[in-house]
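Engineer: Got a predicted model here, sequence first, then my questions.
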Amino acid sequence: MSAEKNQMYFAKDPMTAHDEHVIDYHVDNVDLKFTTDAGVFSKMRVDYGSGVLIKAMKDATFPQENILDVGTGYGPIGLFAAKFWPDQTVDMVDVNERGLKLAKQNAQVNHISNVNIYSSDCYAQVDKKYGLILTNPPIRAGKKVVSEIIAGASDHLVDQGMLLVVIQKKQGEPSARKLMTATYGNCEILTRDKGYYILKSVKRDNNAV
């Protein structure tokens, strides 16, 4: 990996000098505190798209088979999911070791214990199936990675399991929607907000009634 890519949030071990910040973020009656750092995605604030996904996902109805957050960064999406569904286990994965360390720290600070936070390149280390998969995919990692996250979710969803993706129209929403439709046979635009789209697909097994 080039030196430039080692500065990016999708690097395994970002070389960027540390620059920690603390963010307070609330949705409805849930208030969480996040420590962020240089070398992770959206270090100064919870990314607007992540916020749109967090607000949209809280009303989701899905099979109660636990939750996966792909590309968790320092953890805002996965940790809010853990608060919204305290009876579920939320697995949170990323390749960025700095982000994973922060996500674990943020889980402790917010007294959230129903999470598993670990390293995985897309689904390489994921060996379970879920009722809900969430992702704000790493657009700068390239279309191939984003496509792997979207299409690969199919192998890790139970029947009737739901995939929710947040993506900007200008950063590939039309092609993401096309891929989701091709993979799952359905794709619904759940929310639009300032150019961010929440796309929803539901896995339906071929032999399902």
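Structural biologist: Here it is on my side, so go on.
Engineer: C-alpha from now on. contacts and neighbour counts both.
Structural biologist: Noted.
Engineer: Show me where this structure has its strands.
Structural biologist: 21-27, 30-36, 67-70, 90-94, 115-119, 130-135, 157-168, 188-193, 196-202 (DSSP state E).
Engineer: Nearest residue to the middle of the protein?
Structural biologist: Thr135 (2.8 Å; Cα atoms, centre = their mean).
Engineer: In contact with that one, which residues?
Structural biologist: By Cα atoms under 8 Å, 6 or more residues apart in numbering, Thr135 lies in contact with Asp69, Val70, Gly71, Thr72, Leu164, Val165, Val166.
Engineer: mind redoing it with 10 Å?
Structural biologist: 50, 53, 68-72, 77-78, 146, 149-150, 153, 163-167, 198 (Cα atoms under 10 Å, 6 or more residues apart in numbering).
Engineer: Second structure for comparison follows:
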Amino acid sequence: MTAEHYFSTDPDAPMRRSEIEFSVAGRDYRLAVASGVFSAGRLDPGTAVLLRKAALPDASVQGDLLDLGCGYGPIACVLASEAPLATVHAIDVNSRARELTDENAATLKLAGRVRVTAPDDVPADVTFAQIWSNPPTHVGKTELHVLMDRWLPRLAPDGVAWLVINRHLGGDSLHTWLVDKGWLVERIASQKGFRVLRVTRVE
């Protein structure tokens, strides 16, 4: 199912629905999940590390935030809950993932501030105060670099990107590549085999 999530816009797997529960920053979440979507059986360990170790936006944060590769929406829902003045763009190539994110945002009364779209449907003039991603490392290094090259330049001048990468799936090489591309990269945490990277523009 993981590979299908990365490469399919419309999953062929039968839609077997369930729910998962998790807590972040003192809030409890119950989200609908389904087969054919990344990590449908649980909150992905990398996503859990990211939400625990990165600096979540606070209530003062405004503007546009991006959840890159939203899956069924755990990151988008957390960001929208923590930053009620912000708009969260949740994007994914997987149509089933987008449907679930829409549903979960509506259930949490976040629908007006979580905009779920396919990547190509994000308005070209939107820049992001923050980008959050547990990117699809299984697509391979080349495709991962294409993804970063496409979205990181859309950070606002003072924006920040938070990425979580499995160390065994290229976490350290991505760090090096981003630095070589001219980004300021800080490893904020390393836990359970995952690197949490903070990426900003070089001043």
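Structural biologist: Structure received. None of the values given here were measured: they were computed from a predicted structure.
Engineer: picking that back up, so which of the strands of structure 1 is the most surrounded?
Structural biologist: Compared across the strands of structure 1, strand 67-70 shows the largest average neighbour count, a mean of 28 (mean count of other Cα atoms under 10 Å).
Engineer: Could you tell me where it falls in structure 2?
Structural biologist: Here strand 67-70 of structure 1 aligns to structure 2 at residues 65-68, judged by TM-score structural alignment.
Engineer: Mind reading off the mean deviation between that stretch and structure 1?
Structural biologist: Superposing on structure 1 and averaging over aligned pairs (mean Cα distance after the TM-score superposition for structure 1), stretch 65-68 of structure 2 comes out at 0.5 Å.
Engineer: how far out from the middle of the chain is that stretch?
Structural biologist: Between the centre of stretch 65-68 of structure 2 and the centre of its host chain there is 6 Å, according to Cα atoms, centre = their mean, to the nearest Å.
Engineer: same check, this time on stretch 135-152 of structure 1
Structural biologist: Worked out by Cα atoms, centre = their mean, stretch 135-152 of structure 1 lies 11 Å from the chain centre.
Engineer: ends of it, how far apart?
Structural biologist: 12 Å (Cα to Cα, to the nearest Å).
Engineer: And it, what's buried?
Structural biologist: Thr135, Asn136, Pro137, Pro138, Ile139, Lys143, Val146, Ser147, Ile149, Ile150, Ala151 (16 or more other Cα atoms under 10 Å).
Engineer: Alignment lookup: Tyr28 of structure 2 to structure 1.
Structural biologist: No, residue 28 of structure 2 isn't Tyr; it's Asp. With TM-score structural alignment as the criterion, Asp28 of structure 2 matches Asp31.
Engineer: How about its match: what's its closest non-neighbour residue?
Structural biologist: Distances taken as Cα to Cα, 6 or more residues apart in numbering place Tyr25 nearest to Asp31 of structure 1, at 5.8 Å, with adjacent residues excluded.
Engineer: quick one: contacts for that neighbour?
Structural biologist: Tyr25 of structure 1 sits in contact with Asp31, Leu32, Lys33, Phe34, Arg45, Val46, Gly51, Pro76, Phe80, where contact means Cα under 10 Å, 6+ apart.
Engineer: From Val40 of structure 1, how far off is it?
Structural biologist: 17 Å.
Engineer: With Arg192 of structure 1 instead?
Structural biologist: 25 Å.
Engineer: What of Gly152 of structure 1?
Structural biologist: 23 Å.
Engineer: follow-up on the earlier one: and the buried residues of stretch 135-152 of structure 1 as JSON lines, adding distance to Thr61 of structure 1?
Structural biologist: JSON lines is the format used below for these (distance: Cα to Cα, whole Å):
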{"residue": "Thr135", "distance to Thr61 of structure 1": "17"}
{"residue": "Asn136", "distance to Thr61 of structure 1": "19"}
{"residue": "Pro137", "distance to Thr61 of structure 1": "22"}
{"residue": "Pro138", "distance to Thr61 of structure 1": "25"}
{"residue": "Ile139", "distance to Thr61 of structure 1": "27"}
{"residue": "Lys143", "distance to Thr61 of structure 1": "29"}
{"residue": "Val146", "distance to Thr61 of structure 1": "24"}
{"residue": "Ser147", "distance to Thr61 of structure 1": "24"}
{"residue": "Ile149", "distance to Thr61 of structure 1": "21"}
{"residue": "Ile150", "distance to Thr61 of structure 1": "19"}
{"residue": "Ala151", "distance to Thr61 of structure 1": "21"}
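Engineer: which of the contacts of Tyr25 of structure 1 show up in structure 2 as well?
Structural biologist: With both residues aligned by TM-score structural alignment, their matches' Cα atoms under 10 Å, the contacts of those that structure 2 also has are Asp31, Leu32, Lys33, Phe34, Arg45, Val46, Gly51, Pro76.
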